[in-house]
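Asker: missing the sequence, but the structure's below:
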């Protein structure tokens, strides 16, 4: 029995599980299967799967929309963190239904009004409360539409008129696991768990990671042993999947099939996909953004100033999704006093260990470094604070350093587990208490421009 002889309902159910390029190859086999694939219902399911939208506007249909944006759907609806020196950045990739393009928007944080009070019974300890607001920047940092092709760098450039800023997105290759070495300038660094690691756009890492040691050994000495649960300590990474460069995917009609009313609607998806789209061996979990300022709208004329290249890695949502055994996993926003709010990834490599890793950083402890580590989050310290009645307290160690990440070291601290969405960090060495709040990733991925408070009640 072949596919064409199956009942239409069964065949439609089978084809609904097939991705776009495979549908194109199915359509090339015979007229009967071509007519089955040339079905807006199938392409509507694909659009929902990849772009999470219900309407094909501004395109004439779901097939045209998928064909026009297929080469960009590797971006998906995701968060990405970058290796900007010291500070890093967090961006959101999403489909914009108004322009019909894939866009990258920077995620920003406003510290908001703050209140300071002292810890009960100890007036030398300051409690810093803050009401942060997070938002998606109104103007995109990059935009990819039907005319953007990875074999034509000019088509990948985007010009922000208000900031006179040019940006160009570039695909990158993942490092093979057997070639990864701690001395390399990698992004993400080995402190952050990741499926793929890329060579950073910088020739060398100006801020080599300082390994955590419970004994608090200084950088000049070698720790007696590395922590067994150091994330990403094994150099292995998944093999990079072939993806790449090429043109918009379209269906190839059966040899005697009807011609398309549009010039690109039903033409040569399979041939185009294999000859162009896979012509560069790139990872789907990373990219680079080249930025420069020019007061000429054309990228070919004028003087380019302040050129920079930033490498981005996808923030795997499975690593920040809490589970019953690892409830503290997630994306958090912490108060770093004079350095403002910073995004922190709470990573639990096992049910007892908690590693807080900066996705955005500052001039003291940069992005990609540990901000604090809890060796055993299930071991409660017999201490209570009236400000947070009943909240368990665990022992932690936090990292401090001088400007430009000089002389990093770990000091003792306490983590007060106020609720599933709020923890308090008591830095014993600095007599400072700060808050960290969980970020609702689903709401963040909605990507609506504007500001919204992270904490409603203060």
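Answerer: Alright, I've got the coordinates. No experiment lies behind these values; they were computed from the predicted model shown. Numbers count the residues shown, from 1 in each chain.
Asker: rest of the way, CA atoms for contacts and neighbours
Answerer: OK.
Asker: show me where the stretch 1-150 of the chain has its helices.
Answerer: Assigned by DSSP state H, counting those that start in this stretch, the helices in the stretch 1-150 of the chain fall at 8-15, 20-27, 31-37, 40-51, 62-69.
Asker: now do the contacts for the residue most central in space within the chain.
Answerer: By CA atoms, centre = their mean, the mean C-alpha position of the chain lies nearest to residue 80, the distance being 2.1 Å. By CA atoms under 8 Å, 6 or more residues apart in numbering, residue 80 lies in contact with 90-93, 312-315.
Asker: do the same with residue 113
Answerer: Residues near residue 113 by CA under 8 Å, 6+ apart: 130-132.
Asker: in strands, which of those fall?
Answerer: With strands defined by DSSP state E, the entries of these inside them are residue 130.
Asker: closest to residue 428 among the contacts of residue 113?
Answerer: The closest of those to residue 428 turns out to be residue 130 (CA to CA; 19.8 Å).
Asker: give the burial count for the closest residue to the closest one other than its chain neighbours, as a bare number.
Answerer: Spatial nearest neighbour of residue 130, excluding adjacent residues (CA to CA, 6 or more residues apart in numbering): residue 114 at 4.3 Å. Close neighbours of residue 114, defined as other CA atoms under 10 Å, add up to 12.
Asker: buried ones in stretch 311-323?
Answerer: By neighbour count on 16 or more other CA atoms under 10 Å, the buried set for stretch 311-323 is 311-315, 319-322.
Asker: out of those residues, which is nearest to residue 170?
Answerer: Nearest member of those to residue 170, counting by CA to CA, is residue 311, at 9.3 Å.
Asker: helix or strand next in line after the biggest strand by length in the chain, which one?
Answerer: For the chain, the strand with the greatest residue count under DSSP E is strand 406-419. Of the helices and strands lying after strand 406-419 in sequence (DSSP states H and E), the nearest is strand 422-427.
Asker: measure stretch 134-150 end to end?
Answerer: The first and final residues of stretch 134-150 sit 32 Å from each other (CA to CA, to the nearest Å).
Asker: so for it, what gets flagged as buried?
Answerer: Those would be 134-137, 140-146, 148-150, for stretch 134-150 by 16+ other CA under 10 Å.
Asker: out of the residues you listed, who's nearest residue 8?
Answerer: Nearest member of these to residue 8, counting by CA to CA, is residue 146, at 32.4 Å.
Asker: if I look at the closest residue to that closest one other than its chain neighbours, how far off is residue 145?
Answerer: Leaving out its chain neighbours, the residue that sits closest to residue 146 by CA to CA, 6+ apart is residue 68, at 4.7 Å. In this view, residue 68 and residue 145 are 7 Å apart by CA to CA.
Asker: next one for the comparison:
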């Protein structure tokens, strides 16, 4: 996951990877049930500013020295490569031959027609390599690439496309919400003509509407969660708007106190509807783009009670379903207990298990994975603070 911003000093658009680490490890028994372990979670989130994933400059094409990558930042890759091949080799800075061999180029993406996108996604994971995947709301989607690294290729040859939607479009037809980055290694500089470890990664933006909290949808946002041995992972916590059209303002009666109005507001406007946590980064068990947990109803339909005792004293607890899978995710949605042995998954299927969502605050949640006997935390990422850091 990257955060992209315009650097006024450089006149460049730069995208940096968002990283998170745990400042504290370990767990302690839950006072309410000594067999349940509460995992410590104090995440530190920052941008990896040592090297941008994306760097676009007004010149459109640049060859940087030293630790920076060579970046071909134009939309029409074919035309750009022709221009590159017409450059006399002697015009290159000799230092480039011994500089950082990591290279990349940005490629425009073409929006898929809804019928084609829906048809490809209907088959389940990996959803026909459509990006963003079906769980992430988007006004349109593009065709991504199969994951993996090509061991060797020649940058003088373009890959043969299997359809127009793989071909970089002209700017007038390009998506304004998605793009691709092709990355590779060039030992000895570009004069060798060989790319090693080439891969293409598709990126799409998130509509700010999805991660901007409101009074009625206070949990919307980008969050970071604790995934034990997998480390920290980023999530989109999505609270869909009501489909019944009952999102009208709550009127306050003349004789209603501030405290009574606040309680009624929470009951009628906040604690209602569905909450979905969608992975923006994933792991070998449950990949990015998949739900990690779902609470069907934050209101009375899913209400379990208020927690009694630390560290969740007084917190609202609702029913949820946690997504789990073995290595080698295949979107099985299987409830077949033969895939389980001694409480562990023994086949590459996935399922939703019983869990409970603990609403600690608008910026911190906890998930009780009932079958696993542990509680993990999730914390909101302050995007504005992160980008401004």
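Answerer: All right, it came through fine. The structure presented is a predicted model; accordingly, all values stated were derived computationally and were not measured.
Asker: still on that earlier bit, could you dump the helices of the stretch 1-150 of structure 1 into CSV and include mean neighbour count?
Answerer: Listed next are the helices of the stretch 1-150 of structure 1 as CSV, based on neighbours: other CA atoms under 10 Å:
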stretch, mean neighbour count
helix 8-15, 13
helix 20-27, 22
helix 31-37, 19
helix 40-51, 18
helix 62-69, 24
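Asker: so for residue 450 of structure 1, which of those sits nearest?
Answerer: Among the helices of the stretch 1-150 of structure 1, the nearest to residue 450 of structure 1 by CA to CA is helix 40-51 (21.4 Å).
Asker: that closest one aligns to what range in structure 2?
Answerer: Against structure 2, there is no aligned range for helix 40-51 of structure 1 (TM-score structural alignment).
Asker: helices of the stretch 151-300 of structure 2, residue ranges please.
Answerer: For the stretch 151-300 of structure 2, the helices defined by DSSP H, counting those that start in this stretch cover 208-211, 258-265.
Asker: which positions within the longest one qualify as buried?
Answerer: With burial defined by 16+ other CA under 10 Å, the residues of helix 258-265 of structure 2 counted as buried are 261, 264-265.
Asker: that older thread, list just the nearest of the buried residues of stretch 134-150 of structure 1 to residue 389 of structure 1.
Answerer: residue 134 (28.5 Å).
Asker: structure 2: which residue goes with that closest one?
Answerer: Match for residue 134 of structure 1 (TM-score structural alignment): residue 45.
Asker: now do residue 403 of structure 1
Answerer: By TM-score structural alignment, residue 403 of structure 1 lines up with residue 327 in structure 2.
Asker: look up the closest residue to that match, ignoring the ones flanking it.
Answerer: Closest to residue 327 of structure 2 by CA to CA, 6+ apart is residue 285, at 4.7 Å.
Asker: ditto for residue 112 of structure 2
Answerer: What sits nearest to residue 112 of structure 2 in space, not counting adjacent residues and going by CA to CA, 6+ apart, is residue 142, at 5.2 Å.
Asker: could you do residue 140 of structure 1 as well?
Answerer: Per CA to CA, 6+ apart, closest to residue 140 of structure 1 is residue 105, 4.6 Å.
Asker: I'd like to know how far the one you found sits from residue 25 of structure 1.
Answerer: On the measure of CA to CA, residue 105 of structure 1 and residue 25 of structure 1 end up 35 Å apart.
Asker: do residue 12 of structure 1 as well
Answerer: Applying CA to CA, the value for residue 12 of structure 1 to residue 25 of structure 1 is 16 Å.
Asker: ok, residue 338 of structure 1 next?
Answerer: Distance from residue 338 of structure 1 to residue 25 of structure 1, by CA to CA: 58 Å.
Asker: same question, residue 277 of structure 1
Answerer: For residue 277 of structure 1, the distance to residue 25 of structure 1 equals 15 Å [CA to CA].
Asker: check residue 307 of structure 1 too.
Answerer: 43 Å.
Asker: with residue 406 of structure 1 instead?
Answerer: Taking CA to CA, one finds residue 406 of structure 1 at 57 Å from residue 25 of structure 1.
Asker: next one: residue 272 of structure 1
Answerer: In this view, residue 272 of structure 1 and residue 25 of structure 1 are 11 Å apart by CA to CA.
Asker: likewise residue 294 of structure 1?
Answerer: From residue 294 of structure 1 to residue 25 of structure 1 the distance is 44 Å (CA to CA).
Asker: swap in residue 281 of structure 1?
Answerer: 22 Å.
Asker: give me the spatial nearest neighbour of residue 237 of structure 2, chain neighbours excluded.
Answerer: Closest to residue 237 of structure 2 by CA to CA, 6+ apart is residue 277, at 4.5 Å.
Asker: what's the counterpart of that neighbour in structure 1?
Answerer: Matched by TM-score structural alignment, residue 277 of structure 2 corresponds to residue 356 in structure 1.
Asker: confirm for me that its match is in contact with residue 344.
Answerer: Yes. Counting by CA atoms under 8 Å, residue 356 of structure 1 touches residue 344, with 6.2 Å between them.
Asker: the two: which is more packed in?
Answerer: Neighbour count, other CA under 10 Å: between residue 356 of structure 1 and residue 344, residue 344 has more, with 27 against 24.
Asker: that one and residue 154 of structure 1, how far apart?
Answerer: In this view, residue 344 of structure 1 and residue 154 of structure 1 are 35 Å apart by CA to CA.
Asker: what do you get for residue 285 of structure 1?
Answerer: 23 Å.
Asker: over to residue 440 of structure 1?
Answerer: Counting by CA to CA, the gap from residue 440 of structure 1 to residue 154 of structure 1 is 36 Å.
Asker: check contacts around the aligned residue in structure 2 for residue 108 of structure 1.
Answerer: For residue 108 of structure 1, the aligned position in structure 2 is residue 19, judged by TM-score structural alignment. Residues near residue 19 of structure 2 by CA under 8 Å, 6+ apart: 45-48.
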